[in-house]
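Visitor: Predicted model and sequence below, questions to follow.
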Amino acid sequence: MRTQVAIVGAGPAGLLLGALLAKSGIANVIIEQRSADYVLGRIRAGVLEQTTVDLLDAAGVAARAHREGLPHDGIDLCFGGERHRIDLHALTGKRVMVYGQTEVTRDLMEARAAAGLPTIYEAEDVQVHGFDGAQPHVSYRRDGVEQRIEADFIAGCDGFHGVCRASVPVAAITLHERVYPFGWLGLLADVPPLHHELIYVSHERGFALCSQRSHSRSRYYLQCALDDRVERWSDDAFWDELKRRLPAATAAELTTGASLEKSIAPLRSFVAEPMRFGRLFLAGDAAHIVPPTGAKGLNLAASDVGFLWQAFDEHYRGSASGLDGYSDRALHRVWKAERFSWWLTSLMHRFPDGGTFGARMQQAELEYLVSSRAAMTALAENYVGLPMV
């Protein structure tokens, strides 16, 4: 098989890139190691920046998001038993949309299938070859038969544990990483959200986040130890701990119910640079990871894809400058989002080695933040998403 761009990974990054390339008339094939049901079953966050919504619009897949997504004009920061609203729209003129990543993936998958664009699921032993030369290709095995896709370029959208970044020579790549000494215990339930906007909680017992997926489905998180286990947490234990971290009046408004899913996710900050290696381009989690505190993971993947789509479009129109500048352009935005996610994580969580000094510094920072329009504006600008430049 021959195509112009071979995309490894059928998560939202790979699917969005495929949709945008197709809009530009650029042939592409997506190769995915997992089944379509597995990809669709992954539970992820769902706070979308306007730039992400704009890219979904450009791909022609945003109609359901506009119908069912929940625009949010602000967030609440809760500390010291009190809640403080950060008015994102008043401070920046922008808002975010709450729409689950699972739903974004579903929309992209259905649009790709309807358009008859090729996606190969359950591809075994996927490997990338020749990206340091003029004839890259992707090999894989399907139903016991070895297959090969030749392409002009390979886009590595296969996540943190994927084969694309792992295939780059060690000497050609620099990795930056910080692993945080805690995780997030998440619970999904079909109960009305506690509040119509997100509530971020800083508490002596640890961080908490009250989020949502729709008017009837809620997602809640608790900071937990890295060695914690989901099996240790009954639904009742989760709800009781969440109530302890909320102000009494807010906790009294909480609707509880049976969990649909519970999981624990570790937190890390990670960047691989550069993001281009000959004819191989990394995008999304293959190139960087952010702690979920700042809601930047999916949005960074989307902006990578936006830059890469523009670069491929320019290439096939006769200009190489876009591809040559892709890595620097993407990393310029990546590092700013990494900084914001690291800062918000450091501000809102309890660190095992922080001591009383660390706790008081967090308190002073939070008190300053909610009393300064300049500080609130800086938070709001980053939260709604910095421009793609």
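Guide: All right, it came through fine. Numbers count the residues shown, from 1 in each chain.
Visitor: use CA for all of it now, contacts and neighbours both
Guide: Fine.
Visitor: contacts for stretch 332-339?
Guide: Applying Cα atoms under 8 Å, 6 or more residues apart in numbering, the contact partners of stretch 332-339 are Ser269, His288, Val290, Lys296, Leu300, Asn382, Leu386, Met388.
Visitor: Make a markdown table out of these and add neighbour count.
Guide: Supplementary listing: the contacts of stretch 332-339 in a markdown table, determined by neighbours: other Cα atoms under 10 Å:
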| residue | neighbour count |
| --- | --- |
| Ser269 | 18 |
| His288 | 27 |
| Val290 | 28 |
| Lys296 | 27 |
| Leu300 | 28 |
| Asn382 | 20 |
| Leu386 | 15 |
| Met388 | 13 |
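Visitor: Give the next helix or strand downstream of whatever helix or strand Ala65 lives in.
Guide: Assigned by DSSP states H and E, Ala65 belongs to helix 63-68. Scanning forward in sequence from helix 63-68 by DSSP H and E, the next helix or strand is strand 70-72.
Visitor: one more structure, for comparison:
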Amino acid sequence: MPRRTRVAIVGGGPAGLLLALLLYRAGIDCVVLERRSRDHVLSRIRAGVLEQGTVDLLRLAGVGARMDREGLVHEGFDIAWRGEMLHVDLRGLAGGKTVTVYGQTEVTRDLYDALDAAGVPIVHGAEDVQPQDLTTETPFVTFRTEDGERRLECDFVAGCDGFHGVCRQAIPADQIRIFERVYPFGWLGLLTRMPPVQDELIYAHHSRGFALCSLRSPLLSRYYVQCPVGDRVEDWSDERFYDELQARLPERAAAQLQRGPSIEKSIAPLRSFVAEPMRHGRLFLAGDAAHIVPPTGAKGLNLAVSDIHFLSQALIAHFKEHEDGLLDAYSATALARVWKAERFSWWFTSMMHRFEDDGGFGQRIQEAEFDYLAGSRAAQTALAENYVGLPHL
């Protein structure tokens, strides 16, 4: 590993790896520091719905071949309400744009393969990572591996280390502002090697709570049910999960549910979170290090990719054209898109979930929201445009 690099990337998830690959393609050296092992990173079960812009950027980075072969292009999805289905025609409503179902794990694997082939240094097991001297022209990162204490000098630090990472914490408290909403429920997810209920996703609103039928492939299904935030995975047997899922689906969809043993089960709390600004000196935040969205709108991974689009362009302009306008504008540019995605994810979450404390008024508002959506092509167009992803402007 070199002692100096142009960009030190903290975090070896898809955001950090994609940034490293885009910089490599532009001839800019970098080093990726990841606390966990590669096997652990590849074991994470995460998002699977890719926006059109995410698909396009992965292709541009040269890692779209397997995604194009194995990914499932979805032209729409269904919203289940009062036992009926509303079909949202993404292609027809969003100017021909679609989404692609391709798991985050597979995106990460493709990025690893490309970076290995390129010889880009990825340091796993990097403990006690500390970005330092961030407001000077000579920042550096210290960390520890099994070989001892290390120091990596750099021009910039990219904080792609997630919500619980160290990079956001390296910004003084009086120089960062946090916006947050924590939701009073979580998502219990189950992955199983069984055919999905149908070829497209089903988002279901029910008096018992929200449910989602998703998939990773024609033989790999991912299901979710809304659950109390204090529940434990151990409280939910596979049988209980499937019973609850089936109760929340319309009769036609419930009849197609095929039960199988779970490969993985986990509970994720839901929150909306934004940290502003996304820059401190020579540190730039990207992805979950700067923002979290509820998974309802499938925006988490896509927002991270959006950040990397803006940040990679800015760094390339700095090193190749000696132009810092994009770097100076990075935080404002990224946050403009982040807040639109936060709004959409909050809205979709608010409409589709059961809120125990909202009472009858809240339920009537949800019903009016859905009725308006079902009867308005303009409302469906707004939903479709946000779902496929707003442009990377």
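Guide: Good, I have the coordinates. What you are looking at is a predicted structure, and each value in this text was computed from that prediction instead of being measured.
Visitor: ok, the contacts of stretch 332-339 of the first structure vs Ala134 of the first structure, which is closest?
Guide: Lowest distance from Ala134 of the first structure to the contacts of stretch 332-339 of the first structure (Cα to Cα) belongs to His288, with 26.5 Å.
Visitor: Map that closest one across to the second structure for me.
Guide: In the second structure, the position corresponding to His288 of the first structure is occupied by His291, as judged by TM-score structural alignment.
Visitor: which residues does its match contact?
Guide: His291 of the second structure makes contact with Phe163, Ser272, Phe273, Val274, Ala275, Val338 under the criterion Cα under 8 Å, 6+ apart.
Visitor: list the contacts for the fifth one?
Guide: This points to Ala275 of the second structure. Counting by Cα under 8 Å, 6+ apart, the residues that Ala275 of the second structure touches are Ile176, Arg177, Ile178, Phe179, Ala290, His291.
Visitor: do Gly156 of the first structure as well
Guide: Contacts here follow Cα under 8 Å, 6+ apart; on that basis Gly156 of the first structure touches Ile7, Val8, Gly9, Cys164, Arg165, Leu280, Phe281, Leu282, Ala283, Ala286.
Visitor: Give me the nearest residue to it, chain neighbours excluded.
Guide: Leu282 (4.6 Å; Cα to Cα, 6 or more residues apart in numbering).
Visitor: against the second structure, where does the longest helix along the first structure fall?
Guide: Using DSSP state H, we find that the single longest helix of the first structure is helix 321-348. Using TM-score structural alignment, the residues of the second structure aligned to helix 321-348 of the first structure are 325-352.
Visitor: At which residues are the helices of the second structure located?
Guide: With DSSP H as the criterion, the second structure has helices at 14-25, 38-43, 52-60, 65-70, 90-93, 104-118, 238-248, 251-255, 300-321, 325-352, 359-375, 377-388.
Visitor: Show the contacting residues for the alignment partner in the second structure of Thr52 of the first structure.
Guide: Pairing criterion TM-score structural alignment: the partner of Thr52 of the first structure within the second structure is identified as Thr54. Taking Cα under 8 Å, 6+ apart, we find Thr54 of the second structure in contact with Asn302, Val305, Ser306.
Visitor: which residues touch Ile199 of the first structure?
Guide: Taking Cα under 8 Å, 6+ apart as the contact definition, Ile199 of the first structure lies against Ile75, Asp76, Leu77, Cys78, Leu209, Cys210, Ser211.
Visitor: returning to that earlier point: generate a PyMOL selection restricted to the buried entries among the contacts of Ala275 of the second structure.
Guide: A single PyMOL command suffices to select whichever of these are buried according to 16 or more other Cα atoms under 10 Å:
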select buried, resi 290+291
